[in-house]
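Participant: Predicted coordinates and the sequence they were generated for:
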Amino acid sequence: MTILTLTLLLIGCKGGDETTDDSNTTDTQETGEVDLVALYAAAVADAAVADTDEVYDQLIAINSGNTSLDFDAEGRVLVVTWTSWDGYDSGVGADTTVGVDVWVTTTPEVQTMCSSLDLDADALTLRLEQHLGLPSGTGKDRFVQLRVHPDDLFRPSPDPEVTDSVASLDFPAEVSQTHKDWIDGLMASSYGEGGYPWTRLGYTYDWAPGANEVGASEFVIRSGSTVGVDSVQSLAEYCP
């Protein structure tokens, strides 16, 4: 089912047309807020059912042959996470151990996208939330670039391999039970109230009206990995 169909089912009809100018303004604002909620809910419901025709074969592959990526002398690739957590701020230029799984994209995919948009800060923030499959109003306000060894990354998909450009819907024969349990656990918590439109196909769900649903290629840094904190930037700095 498409997100448009689901949205039409979720939004419902606004009754009555005999309103004052002030009421029309209020109704328009409220409708906009409701539409965002409905669009996001539709995305979550749609993502819960992954079909083979949604498999995308042009995911970003993390390997030495991909010249669009930024590798340092140690072979660590540059990735970015969008966050509201300030714990990285004082650690720029140093290594740190991440205590949780950290969801990231590779540099410069998101930066290229957001820098191309002529939007004010609020509109750009919403567009990024949509592109990255996040609910509106997350409060995320900084982009943290990290250096990470590719071996410490996996795709949040049954097929965790990061070196190729497609993620299968099925678990490969050699995948670990730990990864299977991680996927199953996240599936159990992702698609209800307060959930996320997690595609399980290696890309974020872009829930903006008119978008084709394929957002950014996403990866996860394993909890316990050591990363280098390359930079911390505001929205204005990262998306000039």
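Facilitator: It's in.
Participant: Only C-alpha atoms from now on, for both contacts and neighbour counts.
Facilitator: OK.
Participant: Can you show me the strands along this structure?
Facilitator: 77-83, 95-97, 102-106, 142-148, 153-154, 203-206, 213-217, 219-221, 226-234 (DSSP state E).
Participant: Any chance of CSV for the ones you listed, columns distance to residue 63?
Facilitator: Listed next are those as CSV, based on distance: least, CA to CA, whole Å:
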stretch, distance to residue 63
strand 77-83, 9
strand 95-97, 22
strand 102-106, 12
strand 142-148, 13
strand 153-154, 12
strand 203-206, 17
strand 213-217, 14
strand 219-221, 14
strand 226-234, 18
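Participant: can you give me the helices in this protein?
Facilitator: 3-11, 21-47, 109-115, 121-131, 177-190, 235-238 (DSSP state H).
Participant: For residue 103, give its distance to residue 158.
Facilitator: As judged by CA to CA, to the nearest Å, residue 103 and residue 158 stand 16 Å apart.
Participant: what's the most buried one of the strands of the chain?
Facilitator: strand 203-206 (a mean of 26; mean count of other CA atoms under 10 Å).
Participant: Could you list every helix and strand that that strand packs against?
Facilitator: helix 121-131, strand 213-217 (3 or more CA pairs under 8 Å, 6 or more residues apart in numbering; DSSP states H and E).
Participant: One more to weigh against that first structure:
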Amino acid sequence: MKFLLIFFAWFFIVEELMSAQQLTLAERYEFAVKDAAIVKENSISDQLWIISPNNIDLVWNKDKTQLLVVSWISRADFDQYLNNKTILESDYKVFTLWVTAVPQIRKFCNKINNLSVSEMELRLKQYLGLPHDHSADLFVEMWVTPDSLFRPCVDNEIIDNQCQVSIPEGFLETEYGKYFQHLYFDSFRSQKIAWTGLGYTYDWGNADSKVGASEFILKPGSSYQINVEQRTRKYCSNKL
């Protein structure tokens, strides 16, 4: 009897996995959105990138007052919100800039550089927790100060390697707490984006781990200096 129960359990697991493999991209992403919406203790990652001069993986200027970050956006958004400017839009409801620390994306790009442009763009969208039909074709690197960055999670400091799940008492009444609610309800759940709220992107293209890149937000009204802007294929061809 015990053997039969194990057999049937295994059978249904295999059947479920086979069904998941046959899902369309839209259906797979819908599953990712639903999964990301439920924040669990076992979803916490302790491998988030730390923003500190002591982190030798980061790219700093000579006096280590600024570091390189990168955002993958559309040419239209670049022209409207970033190009020929040095100050970010001050209203986060108008434009919010999500970034990762250089060279995390470059490292990932080097692993998928053998793919076609369309395959590469899809894999990047998966890695960054974006829907398959998301519009992005330009990588923009910029110099920013560490204090202009924060992690989009309950505890938003950038000097540790993980985010907490529990919400402190009174958090939702704070200015940042209200902003966090806006991110969660208005920007993401209404638009059905797979946002973890745990400091990393939801990688819906990796069967082994959903932990993608460590993500940050550039504070509204922050100063920045563009280092380079390149099309996806060219940026991903850059050697480390």
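Facilitator: Good, I have the coordinates. Everything numeric in this text was worked out from a predicted model, so none of it was measured.
Participant: Could you get me the TM-score between them?
Facilitator: Here the TM-score for the pair of chains, by TM-score structural alignment, normalised by the length of structure 1, is 0.80; 211 aligned residues with a CA RMSD of 2.5 Å.
Participant: how about the helices and strands packed on strand 203-206 of structure 1 in CSV, adding distance to residue 47 of structure 1?
Facilitator: Listed next are these as CSV, based on distance: least, CA to CA, whole Å:
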stretch, distance to residue 47 of structure 1
helix 121-131, 14
strand 213-217, 10
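Participant: Residue 7 of structure 1: which of the ones you listed is closest?
Facilitator: Closest of those to residue 7 of structure 1 is strand 213-217, at 13.9 Å (criterion: CA to CA).
Participant: what's the average distance of the closest one to structure 2?
Facilitator: In the superposition with structure 2, the average deviation recorded for strand 213-217 of structure 1 is 0.2 Å (mean CA distance after the TM-score superposition for structure 1).
Participant: Out of the helices of structure 1, flag the one nearest residue 229 of structure 1.
Facilitator: Going by CA to CA, the one of these nearest residue 229 of structure 1 is helix 235-238, 15.2 Å.
Participant: Just want the most central residue of structure 1.
Facilitator: Closest residue to the average C-alpha location of structure 1: residue 132 at 3.0 Å, with CA atoms, centre = their mean.
Participant: nearest residue to the alignment partner in structure 2 of it other than its sequence neighbours?
Facilitator: With TM-score structural alignment as the criterion, the equivalent of residue 132 of structure 1 in structure 2 is residue 128. In space, and not counting its chain neighbours, residue 128 of structure 2 is closest to residue 201: 5.2 Å by CA to CA, 6 or more residues apart in numbering.
Participant: quick one, what contacts the alignment partner in structure 1 of the one you found?
Facilitator: Structural alignment (TM-score structural alignment) places residue 201 of structure 2 against residue 204 in structure 1. By CA atoms under 8 Å, 6 or more residues apart in numbering, the contact set of residue 204 of structure 1 is 131, 132, 133, 197, 198, 213, 214, 215, 216, 217, 218.
Participant: ok, and the closest non-adjacent residue to whatever residue of structure 2 lines up with residue 44 of structure 1?
Facilitator: Residue 44 of structure 1 maps onto residue 33 in structure 2 when the alignment is built from TM-score structural alignment. Excluding the flanking residues, the one nearest residue 33 of structure 2 by CA to CA, 6+ apart is residue 194, at 4.1 Å.
Participant: just residue 218 of structure 2 next, same as before
Facilitator: Nearest to residue 218 of structure 2 is residue 149, by CA to CA, 6+ apart, at 4.9 Å.
Participant: Residue 221 is in contact with that neighbour, correct?
Facilitator: No - contact criterion CA atoms under 8 Å: residue 149 of structure 2 and residue 221 do not qualify, at 11.4 Å.
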